[in-house]
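Chemist: Sequence and predicted structure below; questions after.
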Amino acid sequence: MLKFLLKRVSHMLGVLFVISLVIFGMVKSMPGDPLNAYVGQGVELTAEKRIQLEERLGLNAPLPIQYGKWIGRVLSGDFGESITYKKPVKDAVRPFIINSFILNIGGFILAFLISIPVGIMSAIKKYSLFDNFWTVFSLLGVCLPSFFLGLLLISVFSIKLGILPINGMITPGKNSVGIDKILDIGKHLVLPLTVVTLSSLASLVRYVRNAMLEVLSQDYIRTARSKGLNARVVIYRHALKNAMIPIITLIGFYIPALFGGATILETIFIWPGIGKELYSGVMSRDYNLVLALNMFFALLTLLGNLLADIGYATVDPRVKIIERS
C-alpha cells in the first residue's frame, strides 16, 4: 500500500505543477488593471506611485519571473497579499474555506449516509412503490437546478412561514457567543444544507441502486444464495463491497465538484464561502486571491482522485495484485 500511495502522490505533484502554470497564465491574462482595484476606482496614480505599487505587488517583472517568485512563496505557505482585503491571502480566505467545508462536506456526508441504505433497498425491492418513489425523486433532483430549489425553499420557509432566516450565516446585530452562536449559525445553515444534501442525494441514490442491481445479478451472488447464506450476509458482505467500486469513483470527483459548483448557491443564500469569494475576487481583479482559490480547487480535485485510488485499493483486491506485478 505504501508503494501504491507514493506512486500516486508523485504523479499528483507533477500534475499540480502543470496546473499551477496554466492557472497562473490564465489569471495573469485577465483583462483589467489590478492597481485600480488596489487603490480604488477613480483614484489617480502618479507615474512614480504606480511604479512603487507595481514593485511592491510584484507586477513589474516578466511573467516567468513573477511565476517563479509566486510558486516559491506558495511552497513556503505565503500566497501573497489580497488587494481586496489588504492582508495576506491565507488569512483572508481561511474563514471562507471553513464555511464552505461546513456547508458542502456536511451536505455530502448526509447525502451519502442516506443514499447507501436507500439505494440498497431500492435495488432489493426493484419496481416496488419504494423504488418508484425514489426513482421519481432522483429524476426531479437531477433535473431541478439547485438555485431554483434554494429560491423555492426561501419562498416557503423564510418568506411565507417565516421560520428560517432568508440568508447569511449569522443574524445581523446579534452578537451571540457560545452555544447561542452555534444555534444561530445552525438555523442559518438549514436551508443551504438542505439544498446541497438533496442535490447530492438525487444522483447518489441512482448510482448506489444501479451498482447494487448489477452486482446482485452476478453468478457468485446466485451461488451464495443457493448455498443458503443469510440474505443480509449476501447483500452487505458480498454484494455491497463490490458495488462500492463505482461509487468510490463518483465520490472522488463529487467532493471537488461540490465546492466548484457552490458559487451560485452561496450567492443566493449570501453564505460566506469560497465560491462566492472567488467570484468577487475575479470581479475585483484580486490576482493573488484568485490564484490561491483556484489552486485550492485543483488540490481538492487531486486529493479526491487520491482518495478514490485509496478506496480502490481497499475494496478491490485486483488493484493490489496489479501493484505487486
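Modeler: That came through, no problem. Numbering: from 1, shown residues only.
Chemist: can we go C-alpha only for contacts and neighbour counts from here?
Modeler: Noted.
Chemist: hey, where'd the helices end up in the stretch 201-325 of the chain?
Modeler: 219-226, 231-233, 240-260, 262-268, 274-283, 287-315, 317-324 (DSSP state H, counting those that start in this stretch).
Chemist: With respect to K90, which of the ones you listed lies nearest?
Modeler: Among these, helix 287-315 comes nearest to K90, with 8.2 Å by CA to CA.
Chemist: who does the closest one touch, helix- and strand-wise?
Modeler: Judged by 3 or more CA pairs under 8 Å, 6 or more residues apart in numbering; DSSP states H and E, the packing partners of helix 287-315 are helix 2-28, strand 81-82, helix 89-124, helix 240-260, helix 274-283, helix 317-324.
Chemist: most tightly surrounded among the ones you listed?
Modeler: Each of the helices and strands packed on helix 287-315 was scored by mean neighbour count; the highest is strand 81-82, a mean of 22, by mean count of other CA atoms under 10 Å.
Chemist: For the helices of the stretch 201-325 of the chain, could you give me CSV that also reports distance to V39?
Modeler: As requested, the helices of the stretch 201-325 of the chain are arranged in CSV below (distance: least, CA to CA, whole Å):
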stretch, distance to V39
helix 219-226, 68
helix 231-233, 66
helix 240-260, 30
helix 262-268, 26
helix 274-283, 15
helix 287-315, 14
helix 317-324, 55
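Chemist: Second structure follows, compare the two:
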Amino acid sequence: MENVKTIQWKDDVLILLDCRKLPEKEEYIICNNYTELGEAIKTLGVRGAPAIGVAAAYGVVLSSIHCIENDLKKEECINYIKSGINYLSSTRPTAINLFWSLNRMNKRLNKIKNLSKEKIKEELLKEANLIFKEDIETNFSIGKYGNDIILDNCNILTHCNAGALATAGYGTALGVVRYAHNSGKNIHVYVDETRPLLQGARLTCWELLKEEIPATLITDNMAGYVMKLKMIDMVIFGADRITANGDVANKIGSYSLAVLAKEHNIPVYVAAPLSTIDLKLKEGKDIPIEERSKEEVRKLFGVKVAPDNIKVFNPAFDVTENNLISGIITEKGIIRPPYKKNIEEMFNKK
C-alpha cells in the first residue's frame, strides 16, 4: 500500500483518500478547516478508529491555521481551536481513538497557549505528525506480534476493514495479515462483505488485491457455513473501543462471527492499539453505540432495496464479550484471559 496514502498533510491542508468512492474511484477529499473534516468523518469519507484519530489531530492544526489567516487575537484563537476540538469530538461517539487523539492535542495546546499563534501552529503540527508516525509504527508492531499466532497455510476470516484505509497506512487486523504474507507464509483471507455499507467487499478486497494477498469474498450470512465446512482456521477483526474487562465494540456483525466461531471451536483475535482500550469503561454495556441513518439500510448506494416506510434499526457497532475472544493483539504483545488483570499489567508496562 506504499503507493496509496490514506492521510496526507500537504501545503497546510489535509488530504484524505475518499473511502466512499472505493473501489470504483481513487479520489481525495481536501479539508481546509475542521468542519470539512468533521463532515468527512460523519459521512465515512475517512473511517476506521485509528484513521479518524490521526485525521482529527490534523483537524486541530487546521483550526490553528484559521487563527493566523483571520488574524484572531490570542484568546480568540485558543477558544476557536478548542471549539474545533469539541466539534470533532461529536462526530463519531463509539471510536475511542478520536477522543484519545483530541485529548492529546488539547493537552499539548494547554502547554503552549502562551506562545505566538505561528508557534502554536508549528507545535500542534509536530504533535499531529508524531501521532501519524506512531500509528504506522504501532500497527507494524501489532502485525509482528500477530504473526506469531498465524501458521503457514492458514485460512483467516475478517470483517469490515481494519487495514491501511482504516489507519495512517498499515492496518491492525489486516496489518497482521499483511505482515504474515510478507514474511512468506501461505495464507488465504475470507472477507465478509460487511453490510450495510460493504466495507469488506469494497475496501478490504481492494487492499488485498493491491497487496496480491489471496482472498475470497463471501456474504455475511455465509460465515457459519464456511466454518462448518472447515474452511476457516482463525477469525481476526479490529476494534473501535475495548473496555477494561476486554469486551470489544467493532463493526456490526463481529459479535455474530464470534458466536459462530465459538460453536465451531475457531479462535477469535482482535487486533488494536492500546489507545483503543478505554480503561474508564468497565464493560461492553457501557460503550456508546452509534446508530446511523435508516437510509443506509433502505438503500444500497442510492438504489432502493426496501420500502420507504419500513422501520429500520441500524447500529454501526456491536459488542463482543471477552469470553468469546481468544486474545487481543496490541503493539506491546498479545493480551489473553483473564483480561481485566492482564490489560492492567499491559498498561503498567508502557
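Modeler: Yes, it's here. The structure presented is a predicted model; accordingly, all values stated were derived computationally and were not measured.
Chemist: Overlay the chains and give the TM-score.
Modeler: Scored against TM-score structural alignment, normalised by the length of the first structure, the superposed chains reach a TM-score of 0.27; 127 aligned residues with a CA RMSD of 5.4 Å.
Chemist: picking up where we left off before, which among the helices and strands packed on helix 287-315 of the first structure is found nearest to P64 of the first structure?
Modeler: helix 2-28 (9.6 Å).
Chemist: got the contact list for I334 of the second structure?
Modeler: By CA atoms under 8 Å, 6 or more residues apart in numbering, the contact list for I334 of the second structure reads 145-146, 327-328.
Chemist: From N97 of the second structure, how far off is the nearest residue to Y34 of the second structure once chain neighbours are set aside?
Modeler: Computed as CA to CA, 6 or more residues apart in numbering, the closest residue to Y34 of the second structure that is not its neighbour in sequence is G59, at 5.1 Å. To N97 of the second structure, G59 of the second structure is 14 Å away according to CA to CA, to the nearest Å.
Chemist: When those two are compared, which one has more neighbours?
Modeler: Remark: of G59 of the second structure and N97, G59 carries more neighbours, 30 against 25, as counted by other CA atoms under 10 Å.
Chemist: Can you add distance to Q66 of the first structure and give the helices and strands packed on helix 287-315 of the first structure back as a markdown table?
Modeler: Shown next, in a markdown table, are these (distance: least, CA to CA, whole Å):
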| stretch | distance to Q66 of the first structure |
| --- | --- |
| helix 2-28 | 9 |
| strand 81-82 | 14 |
| helix 89-124 | 17 |
| helix 240-260 | 27 |
| helix 274-283 | 19 |
| helix 317-324 | 40 |
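Chemist: Tell me which of these lies nearest to L307 of the first structure.
Modeler: Using CA to CA, these put helix 240-260 closest to L307 of the first structure, at 6.3 Å.
Chemist: quick one, strands of the stretch 1-150 of the second structure?
Modeler: Counting by DSSP state E, counting those that start in this stretch, the segments of the stretch 1-150 of the second structure that form strands are 7-10, 13-17, 28-31.
Chemist: wait, which of those is closest to N139 of the second structure?
Modeler: strand 7-10 (15.0 Å).
Chemist: helices or strands next to the closest one in the packing?
Modeler: Using 3+ CA pairs under 8 Å, 6+ apart: strand 7-10 of the second structure touches strand 13-17, helix 49-69.
Chemist: got a markdown table for the ones you listed, with distance to E36 of the second structure too?
Modeler: Shown next, in a markdown table, are those (distance: least, CA to CA, whole Å):
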| stretch | distance to E36 of the second structure |
| --- | --- |
| strand 13-17 | 10 |
| helix 49-69 | 9 |
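Chemist: which of these is buried the deepest?
Modeler: helix 49-69 (a mean of 26).
Chemist: what angle do that one and strand 13-17 make?
Modeler: If you take axes from the mean of the first three to the mean of the last three CA atoms, to 10 degrees, helix 49-69 of the second structure sits at 150 degrees to strand 13-17.
Chemist: Now do the contacts for K144 of the second structure.
Modeler: 176, 179.
Chemist: any idea which of the contacts of I334 of the second structure is closest to E123 of the second structure?
Modeler: Of the contacts of I334 of the second structure, the one sitting nearest to E123 of the second structure (CA to CA) turns out to be Y145, at 32.7 Å.
Chemist: So for the closest one, what's the nearest residue that isn't a sequence neighbour?
Modeler: Nearest non-adjacent residue to Y145 of the second structure (CA to CA, 6+ apart): G333, at 5.9 Å.
Chemist: Check the gap between C154 of the second structure and A56 of the second structure for me.
Modeler: 36 Å.
Chemist: Repeat that for A249 of the second structure.
Modeler: Distance from A249 of the second structure to A56 of the second structure, by CA to CA: 20 Å.
Chemist: Could I get the full set of strands for the stretch 51-200 of the first structure?
Modeler: So, for the stretch 51-200 of the first structure - with DSSP E, counting those that start in this stretch - the strands run 81-82, 87-88.
Chemist: Put together TSV for those, with distance to F112 of the first structure on each row.
Modeler: Below are the strands of the stretch 51-200 of the first structure laid out as TSV (distance: least, CA to CA, whole Å):
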stretch	distance to F112 of the first structure
strand 81-82	36
strand 87-88	36
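Chemist: ok so, going back, any idea which of the strands of the stretch 1-150 of the second structure gets closest to A215 of the second structure?
Modeler: strand 13-17 (22.9 Å).
Chemist: Which strands or helices does that closest one pack on?
Modeler: strand 7-10, strand 28-31, helix 49-69.
Chemist: re earlier: quick one, what contacts the residue nearest to Y34 of the second structure?
Modeler: Contacts of G59 of the second structure (CA under 8 Å, 6+ apart): 14, 33-34, 37, 84, 88.
Chemist: Please tabulate the helices and strands packed on strand 13-17 of the second structure in CSV, including the columns distance to D318 of the second structure.
Modeler: Shown next, in CSV, are those (distance: least, CA to CA, whole Å):
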stretch, distance to D318 of the second structure
strand 7-10, 27
strand 28-31, 29
helix 49-69, 15
